[in-house]
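Participant: Model the structure of this input:
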Amino acid sequence: MKTLFAGFALATVVLSSYASAQTYLCELNDPRGRNVIPPEILIEFSKDGSAKITDAFTLHYGIAPLKARFSEDNSKQMRARWRLKDVVNPRGQKATLDFSLVYKKQRNRAHVTFKALGFDNTDSGTGTCKMVK
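Facilitator: Okay, the predicted model is just below:
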């Protein structure tokens, strides 16, 4: 777990070099314990509305922060969708992973969903987010 936090600290430093509007750190629960819901997700919005995502998967596989396929940040909610391509699981199976996060600011509630394309695997988790920059 210390490695994960160190990775997020490093990612925060690296990402801070981008011109950003808001940066959120979301802490999430994986209720089924399948290790497919990242415990933490860092979302950094740029002034142009685009977002970059860093999570446990990008850190584990040494992937640079991912550009969100969709992002929105307004006074009521923050939303982001991102995709990890060609991730290999411990059984050697390759998959593309889709994630979607919605953060309702008034309630301080985050909801993330996971889908492994081409497989029946789906999962979801909930948690909270806070602005870190």
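Participant: For the rest of this, base every contact and every neighbour count on C-alpha atoms.
Facilitator: Fine.
Participant: any idea how far residue 65 is from the closest residue to residue 118 other than its chain neighbours?
Facilitator: Distances taken as Cα to Cα, 6 or more residues apart in numbering place residue 95 nearest to residue 118, at 7.4 Å, with adjacent residues excluded. Between residue 95 and residue 65 the computed distance is 19 Å (Cα to Cα, to the nearest Å).
Participant: Now do the residue nearest to residue 118 against residue 3, distance only.
Facilitator: 25 Å.
Participant: Please identify which of these two sits among more neighbours.
Facilitator: residue 95 (17 against 10; other Cα atoms under 10 Å).
Participant: please give me the structure for this one as well, since I'd like to look at both together:
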Amino acid sequence: MKRVFLSSLLLVGLTGTAAFAEKWECTFLGQRPDGVLRSQVFVDVNEGRAEAQVFDSLINKMHGAPISARVSADNEKRVTYKWSLKHVAVRRVEAARVNFTLTHLKDTNRAAFFAIAPTLLNDRIGGGAGKTFTVAGSCAPR
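Facilitator: A predicted model of the protein is given here:
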């Protein structure tokens, strides 16, 4: 019985996933492993290009698997992905919600990664007021 279940699960896992048009690995040097912005973000863009799956070590810690991101801009110059995480508590930041934006410039493969915490729940870095985190890096196909 256990073998049948595992075989079925494997079959669903192989056939029930969306097809990805592109896969990217974006790297941001100098990021702390316990910070809001992480040093690597993996992006799998769906065939229709309206959605993507994103994954980094913070998403892994909170969800254990990639999460959906929407493609908010896609033109000749850039593609921008957006997603949110709720109840984020890392290093010096605790926030009810953090909104993430990753923009990949197509011609140079440079990337900009932003996180906005509209309201902080602690006073370790000026609690109450919102905080924006930014870092520059690059993306490469994988």
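Participant: circling back to that earlier point, hmm, the residue nearest to residue 118 of the first structure is touching residue 85, no?
Facilitator: Yes - taking contacts as Cα atoms under 8 Å, residue 95 of the first structure lies within contact range of residue 85: 6.7 Å.
Participant: host element of residue 45 of the first structure?
Facilitator: Counting by DSSP states H and E, the element that carries residue 45 of the first structure is strand 40-46.
Participant: on contacts alone, who are the packing partners of that strand?
Facilitator: Packing partners of strand 40-46 of the first structure (3 or more Cα pairs under 8 Å, 6 or more residues apart in numbering; DSSP states H and E): strand 20-28, strand 51-55.
Participant: quick check: angle from the first one to strand 51-55?
Facilitator: What that stands for is strand 20-28 of the first structure. Note on geometry: by axes from the mean of the first three to the mean of the last three Cα atoms, to 10 degrees, strand 20-28 of the first structure and strand 51-55 are set 30 degrees apart in direction.
Participant: for strand 20-28 of the first structure, which positions count as buried?
Facilitator: For strand 20-28 of the first structure, burial by neighbour count (16 or more other Cα atoms under 10 Å) applies to 20, 22-28.
Participant: By residue count, what's the longest helix in the second structure?
Facilitator: helix 2-15 (DSSP state H).
Participant: Outside of that one itself, list whatever touches it.
Facilitator: Outside of helix 2-15 of the second structure, no residue comes within contact range by Cα atoms under 8 Å, 6 or more residues apart in numbering.
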